Each structure stands twice: as structure tokens, then as C-alpha cells.
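J.: missing the sequence, but the structure's below:
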């Protein structure tokens, strides 16, 4: 499957499930002085998450162009400075603004991966934040992923809520456990 096919199937899947297809925003956020570049798919929805903006839709899907070259999400530290790596990528995202939560998000992810992308379920693993029993139970009981293939990810550097499976927009503001 080619990149264009992955992107198309992703967008089509979420549009078919009631999400508005929102175009990629600019790589240089015009109204956010805290960012040099758009570094994730949620940047154009930041004010929605903060509760200062309301959109005419409660579900969205995007293929957002991103650059991570400094700050909190500095991929240069991970890939290094080489001629073979870059930090420009396209982040596929689906967002719910109070319309659905973990159960539906996990079900959507599973259906997209197994039905529409055709990935074999027996080869898929999931990760959850260490204390997120709700997501763990959804993966193991609702979806049926064997417990040995659902990994609880703890905190990095011994700091509470500093996990690869705990999403934070910034030091303060919207945050919470995530599952991948």
C-alpha cells in the first residue's frame, strides 16, 4: 500500500464515520506565538481544546503537515543530524470535540487497522498509560486483544505524567492518558 492510499483510506474512513475533513493548516501557525512550526495535528484545534473557539462540527479528520525541529517535540534529538532523516511528516488525525471518547476512538482505530488496512489482528499490539484501566479493559475485553499484547507504559524519568502514553498540549492545559 502506498502513502497516498493510506492517507486516502484514513480520511475516507473517518468521513464515513461522521468526521468533517479539515484541510492541513499552514506549517507556520499564524496565530500561535508559542510555536515556530506546526508540530502536530491538533495545533489548528488548540483553541477548540482550550474552550475559546467552537467549530461547526464536533468530529474532524486531517492529514496535517508537520515539522519537529525544536522545543517539546524535537525529533532531531531522535533521528540525529544526517542526510537520511528529516523531521517533516504528515500526521493523520481524528478528533472528537466532546462527541465521543475512548470506547469509540479505540473501536475506530481497530476497525481502520484490521478491516480497511487489512492488518492481521494477531500481529497488533496496543499501549496504554500505566494507570489507564479503562483503555486497558477496552483493548482486552471490548476489542479482544490478548492481555500479553496490551502494554502499560509508565512514566519517563520518574516524573508523574511524563509518559509516552500521557498526552499534554503544554505544561498546563488539556492533557490525559493516550493509547497507541
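T.: Okay, I see it. Just so it is clear, the model here is predicted, and its values are computed rather than measured. Numbers count the residues shown, from 1 in each chain.
J.: hey, let's count contacts and neighbours off CA atoms from now on
T.: Will do.
J.: Distance of residue 122 relative to residue 144?
T.: To residue 144, residue 122 is 10 Å away according to CA to CA, to the nearest Å.
J.: Can you tell me the SS state at the residue nearest the centre of the chain?
T.: When CA atoms, centre = their mean is applied to the chain, the residue found nearest the centroid is residue 93 (5.8 Å). The three-state assignment at residue 93 reads strand, by DSSP: H, G, I helix; E, B strand; the rest coil.
J.: check contacts around it.
T.: 41-42, 61-64 (CA atoms under 8 Å, 6 or more residues apart in numbering).
J.: Go again with 6 Å.
T.: 61-62 (CA atoms under 6 Å, 6 or more residues apart in numbering).
J.: How about residue 98?
T.: Residue 98 neighbours (CA under 6 Å, 6+ apart): none.
J.: which SSE is it in?
T.: Residue 98 belongs to no helix or strand when assigned by DSSP states H and E.
J.: before we move on, what about residue 128?
T.: Taking DSSP H and E as the criterion, residue 128 maps to strand 126-129.
J.: C-terminal to that strand, what's the next element?
T.: Counting by DSSP H and E, the next helix or strand C-terminal to strand 126-129 is helix 133-137.
J.: next, the one to line up against it:
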């Protein structure tokens, strides 16, 4: 499946689930001196999450043009050294502004990955922030993920912040196991390893805090 097909399928899925499709904002963010480049899909919604502005919709989805070449999310030094970092990329995202939260967000993500995209569940793992019992319970009890495939990781991997200041919170990732052939070969290689075997394909960010 090509990038255009993935983008189209993603946006159509969330549109039929009540989301307003929002165009990508500029690569250089307007009115935000904390960022050099737009580095995530939520940047154009920062004011909404902070309660500084309101939109006429409570659910949104977008395909955001991003660059991570400075600041907290600096991928530049990894470009060319891994198979998963790029100077420029598009970030697909769905957002809720006081509408749904963890349970529905997790359900949307899993349905899209497992049903719409048809990725076998045997190849998928889930990570949660080590203190986020709520998300872990939703994955296990509502979605039916085996507990041994739910991995708890620390702040470095599973606590998201847009920058040094601003919205932040625990996150939960869907990971695909690409197989031993693309891994590092170490006997302890597992979810959380920095090699290319276990690839993050979805990051659910639960913005519960503002710092």
C-alpha cells in the first residue's frame, strides 16, 4: 500500500467516525516562538488544548507536514542511520477536544490498524506509560490484548511533551514486530529496543497536563 492510499484510508475512516478533516498547517508554525518547525499534528491545535481558543468541532483528523530538526524532538542526527527517521514526514493524527478520551481513542486506533489495514494481531505489541494502569486495563479488558503483549515503559519512551513547555501526558504506542531479520540480533532484543525490529506505528497521546 502506498502513502497516498494510507493517507486516504486514514482520513476516510475518521471522517465516517465523526471527525472533521483539517488541512495541514504550515511547516513553520504561526505565532509560536517555542518551535522552529511544526513537529507534530497537534501543534495547530495547541491553543485549543490550552483552552485559549475554541473550534466549531470536537473531533478532528489531519495529515500534518512535519520536520524534526531541532528542540526536544530532534531526529536529524538519526537520519540515514536508521530505517525509520526522516528529515520531513507527514503525521496522521486524530484529535478530541473534550469529547472522547482513552477508551475511545484506543478503540479507534486498534480498529483502524487491525481491521481497516488488516495487520495481523500476532505481529502487534502495545506499550503504555509505566504508571498508566487505566490504559493498560483498557487494552487488556476492552480490546482483548494479552497482558504479556502489553509492555510498560518509562518516561523516556511513553510520556509525551510537545516541547520544554506546553501540553504533555502519558502515551500508549502500537508496535509492529518486523521480524528478526531487521533486528539487532541481540538475545535481549524486545519491545523498547532501539533497533528497527520493533517499529512504532501509532502513538496515542493522552494530554492530561500542561507544564
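T.: That came through fine. Because the structure is a prediction, the values reported are computed rather than measured.
J.: just to revisit the earlier point, post-alignment, the strand holding residue 128 of the first structure versus the second structure, mean distance?
T.: Here strand 126-129 of the first structure, set against the second structure after superposition, deviates by a mean of 0.4 Å using mean CA distance after the TM-score superposition for the first structure.
J.: Give me the residues contacting that strand.
T.: 150-153, 165, 177, 179-180.
J.: which residues in the first structure form helices?
T.: For the first structure, helices defined by DSSP state H occupy the ranges 3-16, 46-49, 76-79, 102-111, 133-137.
J.: Could you dump the ones you listed into JSON lines with distance to residue 27 of the first structure and mean neighbour count added?
T.: As requested, the helices of the first structure are arranged in JSON lines below (distance: least, CA to CA, whole Å; neighbours: other CA atoms under 10 Å):
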{"stretch": "helix 3-16", "distance to residue 27 of the first structure": "18", "mean neighbour count": "15"}
{"stretch": "helix 46-49", "distance to residue 27 of the first structure": "15", "mean neighbour count": "16"}
{"stretch": "helix 76-79", "distance to residue 27 of the first structure": "17", "mean neighbour count": "12"}
{"stretch": "helix 102-111", "distance to residue 27 of the first structure": "26", "mean neighbour count": "15"}
{"stretch": "helix 133-137", "distance to residue 27 of the first structure": "32", "mean neighbour count": "17"}
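J.: between these, which one is nearest to residue 87 of the first structure?
T.: helix 76-79 (6.8 Å; CA to CA).
J.: Tell me roughly how far the closest one lies from the second structure on average.
T.: For helix 76-79 of the first structure, the mean deviation from the second structure after alignment is 2.3 Å (mean CA distance after the TM-score superposition for the first structure).
J.: ditto for stretch 5-16 of the first structure
T.: Per aligned residue, stretch 5-16 of the first structure averages 0.6 Å (mean CA distance after the TM-score superposition for the first structure).
J.: ok so, going back, let's have the helices of the first structure in a markdown table, adding distance to residue 118 of the first structure.
T.: Conversion of these to a markdown table gives the following (distance: least, CA to CA, whole Å):
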| stretch | distance to residue 118 of the first structure |
| --- | --- |
| helix 3-16 | 11 |
| helix 46-49 | 32 |
| helix 76-79 | 29 |
| helix 102-111 | 9 |
| helix 133-137 | 23 |
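J.: Relative to residue 173 of the first structure, which of those helices is closest?
T.: Among those, helix 46-49 comes nearest to residue 173 of the first structure, with 8.8 Å by CA to CA.
J.: From the contact counts, what lies against that closest one?
T.: Using 3 or more CA pairs under 6 Å, 6 or more residues apart in numbering; DSSP states H and E, no helix or strand is in contact with helix 46-49 of the first structure.
J.: How about the contacts made by the aligned residue in the first structure for residue 170 of the second structure?
T.: Aligning on TM-score structural alignment places residue 170 of the second structure opposite residue 177 in the first structure. Residues near residue 177 of the first structure by CA under 6 Å, 6+ apart: 129, 165-167.
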